[in-house]
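> this one's structure only:
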């Protein structure tokens, strides 16, 4: 029987610079913690720098805090311009909305704008610096919700038909398509950068309470019920940690939990939806993302 992959399997990360978006809580915090424990210089790329500094003090090690708001293309541009070098980019940050439709600073639907377009722009602006890095890699965070989603290119921003949960699933399908297409383009270009993907299954983070911030008591109840169906964040972060650090990966690998429906359990290869592997959908989404963000690459 194959031994379960754990944080103890993370190889020595000394000499590597890692950027983790959304690193002040949940999966991002655990990912940053483990990378720092294994010797990496970790950049906590966060919107709330006060919270980021508090987390940095708790993590210890070689950690710094830098401000970035993935819901603002200008903030993404400024963050990327201020970074001198990096070896690993983990596009971890995510937004879940269960209330009314909201938009980013650039007018994008909040979930698609943050989960996909902010990370698309960030990755594109950092690609040259990544290519000069040591064993460079990009990890994009998917979700099991991507499997039931389908993109509507006639209403990509959900202006005419907004339902929060389906819109979240579409944002995660888009993120998954981005990671797969990035891998294809990197290979075609002969780039040294590796693109991998991961999803955490059902993991206890603060995304659920935040999603129900318009109904806090109900959100607290949902979170309590979720304790029965979810796994701790230390386990949920393992798929993206493996995607980020396993030295045997060549690109395109996708990790998630091994349990029923990939909701919890040991790290294993994850399953893509049919749409997530459709090159025609990926190419069309890529063209839209370049047009919307003004960032072109590969």
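Alright, I've got the coordinates. In this text the structure is predicted, and so the values were computed from the model without any measurement. Numbers count the residues shown, from 1 in each chain.

> can we go C-alpha only for contacts and neighbour counts from here?
Will do.

> what about the residue nearest to residue 34 when sequence neighbours are not counted, neighbour count?
Nearest residue to residue 34, sequence neighbours excluded (C-alpha to C-alpha, 6 or more residues apart in numbering): residue 7, at 7.1 Å. Residue 7: 18 surrounding residues under other C-alpha atoms under 10 Å.

> tell me the contacts of residue 7?
34, 238, 241 (C-alpha atoms under 8 Å, 6 or more residues apart in numbering).

> take the one below as the second:
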């Protein structure tokens, strides 16, 4: 990566490429969609609310009237929805250049579960994207130089998976710990996915990114965080730059991790960044992969 400031102006034209972004109707997902659509990619906005997805498309077309946009229904907290989405996508598209696992939920006020009974943050942020990626992996591997970008967080540093209680049924629920666990799982997933892609001699790579402290509605359950956003957060457009770099820059390698380069990784232009020592434990990553296959019923092929 060059030492000077990297922004969206550096991104090459993306004509002919298909980009799928989960949670693309708001926040950094929306800003990522705006940039990629403006560069000529066909962008699929995978969203829980079709109406909000359509509103996002209207907003994008104000700047790029000829943007190629599609809205498709995807609820990552419902594995049947993930399967329906994947089958519909495979029926419609013959390539997938960029899969950006961007959507997420952060610190709900109390323990909630997905449709399938998983703790909401782990089930949505990790298991939903795990299943989605594996269901689309064949198409990804068929598409030359495709990429999977999974959005993690600096919160992974206080994550530590308890395999005896991944769903927080036995322990007092700690919402920030659960969020950190889900973001740690995103990094384990990225590295394990890259290992399998390499073993299959695929040109696809798996990388991760985090947005630093960016002002989005992800913090809607934390009034104090929403207040502090006014003073400390960078814009969601800046927060989108690390995942855009991971998705498009030429010098990106598999299993790399990108985030803002400012103090504490909270804000600034994208750089390669490090992650916790725990996130590099291949044994834990392998175990999580195997458990995730069983929990989702979706297996690597």
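Yep, that arrived. Quick caveat: nothing in here was measured; it's all calculated off a predicted structure.

> ok, the contacts of residue 7 of structure 1 in structure 2: which stay?
Checking those against structure 2 (both residues aligned by TM-score structural alignment, their matches' C-alpha atoms under 8 Å), the contacts still present are 34, 238, 241.

> any idea how far the counterpart of the residue nearest to residue 34 of structure 1 in structure 2 is from residue 242 of structure 2?
In structure 2, the residue matched to residue 7 of structure 1 (TM-score structural alignment) is residue 8. According to C-alpha to C-alpha, to the nearest Å, residue 8 of structure 2 and residue 242 of structure 2 sit 10 Å apart.

> now do residue 34 of structure 2
Taking C-alpha to C-alpha, one finds residue 34 of structure 2 at 15 Å from residue 242 of structure 2.

> between these two, who's got more neighbours?
Higher neighbour count among residue 34 of structure 2 and residue 242: residue 242, with 29 against 22, using other C-alpha under 10 Å.

> OK, contacts around residue 140 of structure 1?
Contact analysis of residue 140 of structure 1 by C-alpha under 8 Å, 6+ apart lists 90, 91, 92, 175, 176, 179, 195, 196, 197, 198.

> and the gap between it and residue 217 of structure 1?
Counting by C-alpha to C-alpha - residue 140 of structure 1 and residue 217 of structure 1 are separated by 32 Å.

> which residues touch residue 21 of structure 1?
Taking C-alpha under 8 Å, 6+ apart, we find residue 21 of structure 1 in contact with 28, 44, 45, 46, 90, 91, 92, 93.

> same thing but at 10 Å, please
Counting by C-alpha atoms under 10 Å, 6 or more residues apart in numbering, residue 21 of structure 1 touches 28-29, 32, 43-47, 66-70, 89-94, 119.

> swap in residue 146 of structure 1?
Going by C-alpha under 10 Å, 6+ apart, residue 146 of structure 1 touches 166, 168-177, 272-273, 275-276.

> which residue sits closest to it, ignoring its sequence neighbours?
residue 173 (4.3 Å).

> Tell me how many other residues surround that neighbour.
Every residue meeting other C-alpha under 10 Å relative to residue 173 of structure 1 is counted, giving 28.

> so how many other residues sit close to residue 158 of structure 2?
As a burial measure, residue 158 of structure 2 scores 17 neighbours (other C-alpha under 10 Å).

> For the equivalent of it over in structure 1, give its distance to residue 294 of structure 1.
Counting by TM-score structural alignment, residue 158 of structure 2 corresponds to residue 148 in structure 1. Separation of residue 148 of structure 1 from residue 294 of structure 1 (C-alpha to C-alpha): 29 Å.

> got any residues that touch both of residue 8 and residue 242 of structure 2?
Joint contacts of residue 8 of structure 2 and residue 242 (C-alpha under 10 Å, 6+ apart) are residue 32.

> In this structure residue 9 of structure 2 contacts residue 36, no?
No: counting by C-alpha atoms under 10 Å, residue 9 of structure 2 stays clear of residue 36, with 11.1 Å between them.

> And for residue 159 of structure 1, nearest residue in space, chain neighbours not counted?
Leaving aside its chain neighbours, residue 159 of structure 1 sits nearest to residue 109 (7.9 Å; criterion: C-alpha to C-alpha, 6+ apart).

> So that neighbour versus residue 206 of structure 1, what's the distance?
For residue 109 of structure 1 relative to residue 206 of structure 1 (C-alpha to C-alpha), the value is 21 Å.

> Looking at the two, which has the bigger crowd around it?
Neighbour count, other C-alpha under 10 Å: between residue 109 of structure 1 and residue 206, residue 109 has more, with 21 against 12.
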